[in-house]
Structure formats: structure tokens, C-alpha cells
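Asker: Sequence and computational prediction follow.
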Amino acid sequence: MNRLDLTADPVDLCAALVDVPSVSGDEVALADAVEAALRAQAPHLEVLRSGDAVLARTNLGRPSRVVLAGHLDTVPIADNVPSRRDGDLLYGCGTSDMKSGDAVFLHLAATIAEPRHDVTLVLYELEEVEAVRNGLGRLEREHRDWLAADLALLGEPTNSGVEAGCQGTLRVEITTHGRRAHSARSWLGRNAVHGAGAVLDRLNAYTARDVDIDGCVYREGLQAVKIAGGVAGNVVPDECVVTVNFRFAPDRDAAAAEKHVREVFDGFAVVLTDLSPGALPGLTAPAAREFIAATGATPSAKYGWTDVSRFAALGIPAVNYGPGDPNLAHTREEHVDTRQITEATAVLRRFLG
């Protein structure tokens, strides 16, 4: 079994985590190593293994509790394991998304035996795949009490800034219909691909909102992300499907977002294929205010969807905070500036106390 030293410098711990491959669906070796390390090196923590998720918590009776949450899995490896160092940069699959955040959380959970807040560590599997398989969703169903908290910190890469809440996302398919004919006698048919132009016209004319919530500005976007149509090189197509993605501010709930998209495309056949609600910033909660003060950062809106939405749906304020550049996530050249790992560890140690 791979052995992890949770008391080591979190930079070294991050490298050790990266060196244990954990592509989505194959997290067992890393989960085993994390569980064994927590049981051996953190006797002050209650530890739970659930599937390939590992959870640990203090039970000190503090008046508040903070969840430190991160996923153990990565996207497929791109010849970037094992890790390697180049000055202040640590390269490897998952260095940014999000084993650097996991390393910070693991180190602090293991080395702070008397935190100011009770702490729950939640490291879960299958985040990088379809939402129905997400380990955090399973934990919500099977171990809801382990997720209860006054604040949840998700260690997604934010360049050690605070990104509050997240956008919601939905996808719809809009189908236009025509009449099939031989392209040499096109007047006998009606081209469904041409008909999709009216859908694109509405998208081109659309004006997206900017929404300020708790000082965080969320920018919405409505975009065509795929067009599928055509039968053969000599056939007028009789069907075309335009896939549209709506990224919406968290002041809209899921139903309101769907209603808005259907209004934009009134008169067209619209089929909803995917929908995940956003998360409000929740920055007015006492634990969140204390955390913001500890970071000294000015929170910004999270562009994109993260698992903070799952905590928000449970009524738990949640923010994204972790080392690493999100723009490097999933790339062959993925890396993290190790100074951000050190900084995030110091900030969270001050906050947790």
C-alpha cells in the first residue's frame, strides 16, 4: 500500500497524492492510502470509509462546524504521472484539480487536534464524470449527518482566491423539422438545417444579464454548443438539432431558469436534457464572514458549476477556495505553484486555529 505522511509539508503531500493514480472510477488505491494514513496518524478524528470516499471529523462539541471537501479523482492521465518539480512549480495530473487542495485539507485535519471549529473532512470519488455517479451525491443520500455544517469549503482551484457560490447550468435540445428531398430537386423539400437559422438568430439577439449578489457579479450566458443535422451529401435534411447551454446566476432557481429558456425559444420544440441549480454566495453567514476575514481576500463569483451547489441545496453556505489555476485543470501541462499551497495552508490554519 502507498504510505502517505500527513504531517509532511503539504507540497510534498500533494506530490505523493499525485503519484497515486486515481482516474475516475479507479480511486481505490488512493482512498485506501488516505484512510490508512488518517487512522494511523490522526487519532483525534473519527474516520468513516464509504465506497471510495473517506470522511473524518472531530467531535469536540464546538458551537460551529466547518466541512473541508474535495474530490480524489482526476481526469485520464496524459503522460503526466508521476509528479515532477521545476522550481516553485509542481507538475502532474491533478496537481491543480484538485490534489493540492486535498493535500492542504488532509494536512490540517491531521495536524490541528484542537480546532476552533469542529472540522469534517470529506474526500470523495467520481466528481469528474456524470453527476449521477458523483460520490458527494451518494454521501448526501447515505450519510447526510456527516455533511452537516455551518460552512463548507470546497478545495477546487481558485488561485487561492475566494470564489463564492456558483452558476447554475442547463442544456436543452431545440429541433427544427423539414421535408427530405433530393438536393438536385431541392424545391421539393424543406431544409431543417436552414430552419435552425431562426434559433441562431434568437441567440445572436439575446442580451445576457450581469447580477450582483453579495458583492459578487455573476455573468449569465446562453450559447449554442452543438448543431447536428444532415443525412447525406445529396439529401435535403429533414431534421436539425441545436444544443443550447444556459449558465445562469444563482438568483434563478432551476424552474425559473428552465422557464426563461423556454420563453426565449417560444414556438420551437425544446427538450430539457440536463439541469443543475446554482448556489448563492452565502457570505453573510457568521462562519463565512470569519473565513473571508481570515483570507483577507475580496470574494468573486464562481463562473462554472461546482459541488458547492450540493451544499447550498442543503442550506449550508459554501465557497470555493484552493491552490491552483483553474485554467490548467485537465491539461497535459497541469501544474500548481507550490507557494499557493503554502499560502492556503497558512490561511486555513489561522481560520481553524
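Answerer: Now that the structure is in, tell me what you want to look at.
Asker: Please make it C-alpha for all contacts and neighbour counts, starting now.
Answerer: OK.
Asker: mind checking the SS state of residue 291?
Answerer: Assigned with DSSP: H, G, I helix; E, B strand; the rest coil, residue 291 falls in the helix class.
Asker: Nearest residue to it in space, please, no chain neighbours.
Answerer: residue 351 (6.2 Å; CA to CA, 6 or more residues apart in numbering).
Asker: Please report the distance of that neighbour from residue 287.
Answerer: Going from residue 351 to residue 287 by CA to CA, to the nearest Å gives 10 Å.
Asker: Let me see the ranges of the strands in the stretch 1-150 of the chain.
Answerer: Counting by DSSP state E, counting those that start in this stretch, residue ranges of the strands within the stretch 1-150 of the chain are 46-50, 53-57, 65-71, 84-86, 89-91, 118-124.
Asker: Could you check how far the last one is from the centre of its chain?
Answerer: What that stands for is strand 118-124. Remark: strand 118-124 is offset 16 Å from the chain centroid, using CA atoms, centre = their mean, to the nearest Å.
Asker: same thing with stretch 223-233?
Answerer: A distance of 29 Å separates the centroid of the chain from that of stretch 223-233, by CA atoms, centre = their mean.
Asker: Contacts only, for the residue nearest to residue 291.
Answerer: Residues in contact with residue 351 (CA atoms under 8 Å, 6 or more residues apart in numbering) are 116, 290-291, 294.
Asker: Give the burial count for the spatially closest residue to residue 295 that is not a sequence neighbour, as a bare number.
Answerer: Among residues not flanking residue 295 along the chain, residue 347 sits closest, at 5.8 Å (CA to CA, 6+ apart). Look at residue 347: counted by other CA atoms under 10 Å, it has 16 neighbours.
Asker: Second structure follows, compare the two:
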Amino acid sequence: MGLDLRADPIALTAALVDIPSESRHEQLIADEIEAALRAQAPWFEVIRNGDAVLARTHLGRSSRVMLAGHIDTVPAAENLPSHIADGELWGCGTSDMKSGDAVFLHLAATITEPSHDITLVMYDCEEIESSANGLGRIERELPDWLTADVAILGEPSGGYIEAGCQGTIRVVVSAAGTRAHSARSWLGDNAIHKLGAVLDRLTAYEPRSVDIDGCVYREGLSAVRIDGGIAGNVIPDAASVTVNFRFAPDRSVEQAVAHVHEVFDGLDVSIVLTDAAAGALPGLAKPAAAALVAAAGGAVRAKYGWTDVSRFAA
């Protein structure tokens, strides 16, 4: 028995959860979603891209809204099949994000005359490394499918519209010294001690808060890893701190990197960028987005963290 897209969204969520769909193993759930859309929402053009299912209307509306949700989950941890306890639905991927997928699929099958043209993107491999993300493949192979006036990503948000997202970079801040035996420590130069100044800068750092379209993005600069040391009796000649900067979307990646260099200016360290992802502006001034906010009663706030919404804003 296939998916019933017109069923109560809670029941549809449970049905989606009960189809195992760990990252890289989404073929079965993609097959089920594709078949259901073709049978129950014939006004959509439906195509397949790997283990992603894409559908869109061609109603000639003046604007297009994209509804996007990933169909993979992290590995199950003895939390399948789904079940209801104390009025709550439990199961692997229930909130992230089979419930969002269920709402989007239900809308696709039940609203035959939407105010906007609709694009539905159900994609694979979101929960693993960014290079495997199905949206990246779709962007390369089917870029026209990602064109819309506003994109809604079905990540859990506590019932709020969480607009835009922060950008993120990681850098490794390294200090060099001279190795020596700890019994004659004065003959060496302790690289770990040099990192004390780096940690002092991080401790004293005052993060910026930025209001964009009524959403306040608070930045953060944090040490997330320390590496150093050779043996219990050796003065280390190398040590490093990995620093993560979560920045407001009014900064570009290049501006964020420059800011981190400013923070550690004057210290005897090297800085190497190891990971970067741009943020996304909220874009709430656009008519389709403003209409969404109004429909939600103004329940909107900034998205803290990075999400795939940034890919749609690029």
C-alpha cells in the first residue's frame, strides 16, 4: 500500500518515518513519494534526479514558491517504527524532517488552485557531508528547478518562520615553538602557552547583534577544539585552536574571514581557513515572503545556525 498524501498529516508523517531512509539509502522512500505524487497530484510535473523527487506546477501565476525538504535521516537508534506516546509522535526523523515533508506533500495533493506556482523538492543526503547533498547535484544538473520568489525549507523551527540563516567559517589558529625536555623548559618555546593570548582574545570578544528585516542575528566566535602536546615530558613545538565564527548574513564569507584575522591581529600565530558557508539574508521584504509572515501572524525570528536555505539564496 502506497502513501496517501491526502491523509491526516500526522498519519502521513508516521508513514514516511516508517520507511527507512538513512542517508545514501533513500531509493525506497523516493520511489514511494514519486509514485504518490504522480497518482495523487497530476497537476504537477514530476521528475526524478537520483534519489530526489522534484515536482512543479505550470499555472501561469505571477510568483513561484518553493517547498523543499530532505527525505533522509541519521541512522536509526532503535526508534523505528514510529509510535505515539502521550499525544506525541516518536520515531527517527519525525521532526527532522519527515513532518515538514508530510505537510508539503499533503498541500501538493490537496490544493489544486494555489495562489502561487509551486515547486516541490524532496532531496537526498542532507544529513551527511555537504558534498553529497542532493541539492548540490540538482543545482548542477537542473538549476532552473531551483528558481523561485521565496523558498520554504521544512526544518523544525518551533512553529516560527525562521528567516535566512547565519554563515559559518572554521579556521585553525596555530602557534609554533621549540621542542625541549620539560626538565629544561627554558631551552624550549612552548607553543601551547602562546595560545593563551588567542584564548584571551576569544574570552574578551563581544559579539555583534544585527537587525535585518526585524530579525536579530547574534554572532558568535568560539574555540571548538584544541590540539597540542607530544608527551608528558616534552615542551611542544606546535599547538592549535580551531575557531568557529557564526556570522550574520550581512557579512560575506570573505568579510568574515577578514574579521577573524582582525581579532587575532598582532599575535604570533598563523590562521588557515578550513571550512566556509555563506549565510542567507531573510528577504522578508519580498511580497511572497511578506504574505507568508502575515499568514503566520508575524511569528518570525532569525535562524541561528546554517541550513540549506543558504543554497537557495545563492
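Answerer: Nice, I can see it. Because the structure is a prediction, the values reported are computed rather than measured.
Asker: Drop the TM-score for these two in here.
Answerer: A TM-score of 0.97 describes the superposed chains when it is computed by TM-score structural alignment, normalised by the length of structure 2; 312 aligned residues with a CA RMSD of 1.1 Å.
Asker: neighbour-wise, which of the contacts of residue 351 of structure 1 leads?
Answerer: Using other CA under 10 Å as the contact criterion, the top neighbour count among the contacts of residue 351 of structure 1 goes to residue 291, which has 22 neighbours.
Asker: Distance-wise, check it relative to residue 217 of structure 1.
Answerer: From residue 291 of structure 1 over to residue 217 of structure 1 the distance is 20 Å, taken as CA to CA.
Asker: and if you look at residue 109 of structure 1?
Answerer: Per CA to CA, residue 109 of structure 1 is found 32 Å from residue 217 of structure 1.
Asker: The two - which one has more neighbours?
Answerer: When neighbours are counted by other CA under 10 Å, residue 109 of structure 1 and residue 217 differ, and residue 109 comes out ahead with 27 against 18.
Asker: ok, the contacts of residue 351 of structure 1 vs residue 61 of structure 1, which is closest?
Answerer: Sorting the contacts of residue 351 of structure 1 by how near they are to residue 61 of structure 1, with CA to CA, puts residue 116 at the top with 10.4 Å.
Asker: Surely that closest one touches residue 349?
Answerer: No - here residue 116 of structure 1 does not reach residue 349: they are 10.1 Å apart, not a contact under CA atoms under 8 Å.
Asker: quick revisit: turn the strands of the stretch 1-150 of structure 1 into a markdown table, columns for mean neighbour count and distance to residue 270 of structure 1.
Answerer: Compiled in a markdown table, the strands of the stretch 1-150 of structure 1 are given as follows (neighbours: other CA atoms under 10 Å; distance: least, CA to CA, whole Å):
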| stretch | mean neighbour count | distance to residue 270 of structure 1 |
| --- | --- | --- |
| strand 46-50 | 16 | 39 |
| strand 53-57 | 24 | 38 |
| strand 65-71 | 26 | 34 |
| strand 84-86 | 12 | 48 |
| strand 89-91 | 21 | 44 |
| strand 118-124 | 25 | 35 |
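Asker: Out of those strands, which is closest to residue 104 of structure 1?
Answerer: Ranking the strands of the stretch 1-150 of structure 1 by proximity to residue 104 of structure 1 (CA to CA) places strand 65-71 first, at 9.6 Å.
Asker: mean offset of that closest one relative to structure 2 (after superposition)
Answerer: Compared with structure 2 after the fit, strand 65-71 of structure 1 shows a mean deviation of 0.5 Å (mean CA distance after the TM-score superposition for structure 1).
Asker: hmm, back to that, in which helix or strand does the residue nearest to residue 295 of structure 1 reside?
Answerer: helix 338-352 (DSSP states H and E).
Asker: tilt between that helix and strand 118-124?
Answerer: Regarding helix 338-352 of structure 1 and strand 118-124, their directions subtend 140 degrees when assessed with axes from the mean of the first three to the mean of the last three CA atoms, to 10 degrees.
Asker: on that earlier part again, show me what the residue nearest to residue 291 of structure 1 lines up with in structure 2.
Answerer: Aligned by TM-score structural alignment, residue 351 of structure 1 pairs with nothing in structure 2.
Asker: same check, this time on residue 99 of structure 1
Answerer: Following TM-score structural alignment, the counterpart assigned to residue 99 of structure 1 within structure 2 is residue 98.
Asker: quick one, what contacts the residue nearest to its match when sequence neighbours are not counted?
Answerer: The shortest distance from residue 98 of structure 2 to any non-neighbouring residue, by CA to CA, 6+ apart, is to residue 13 (5.7 Å). Contacts were defined as CA under 8 Å, 6+ apart; by that measure residue 13 of structure 2 touches 94, 98-99, 101-102.
Asker: do you know how far residue 13 of structure 2 is from residue 123 of structure 2?
Answerer: Note on residue 13 of structure 2: its distance to residue 123 of structure 2, by CA to CA, is 16 Å.
Asker: Show me the strands in the stretch 251-353 of structure 1, by range?
Answerer: Secondary structure of the stretch 251-353 of structure 1 by DSSP E, counting those that start in this stretch: the strands cover 269-276, 300-301, 318-321, 335-337.
Asker: how many neighbours does residue 226 of structure 1 have?
Answerer: The number of residues packed near residue 226 of structure 1 is 11, by other CA under 10 Å.
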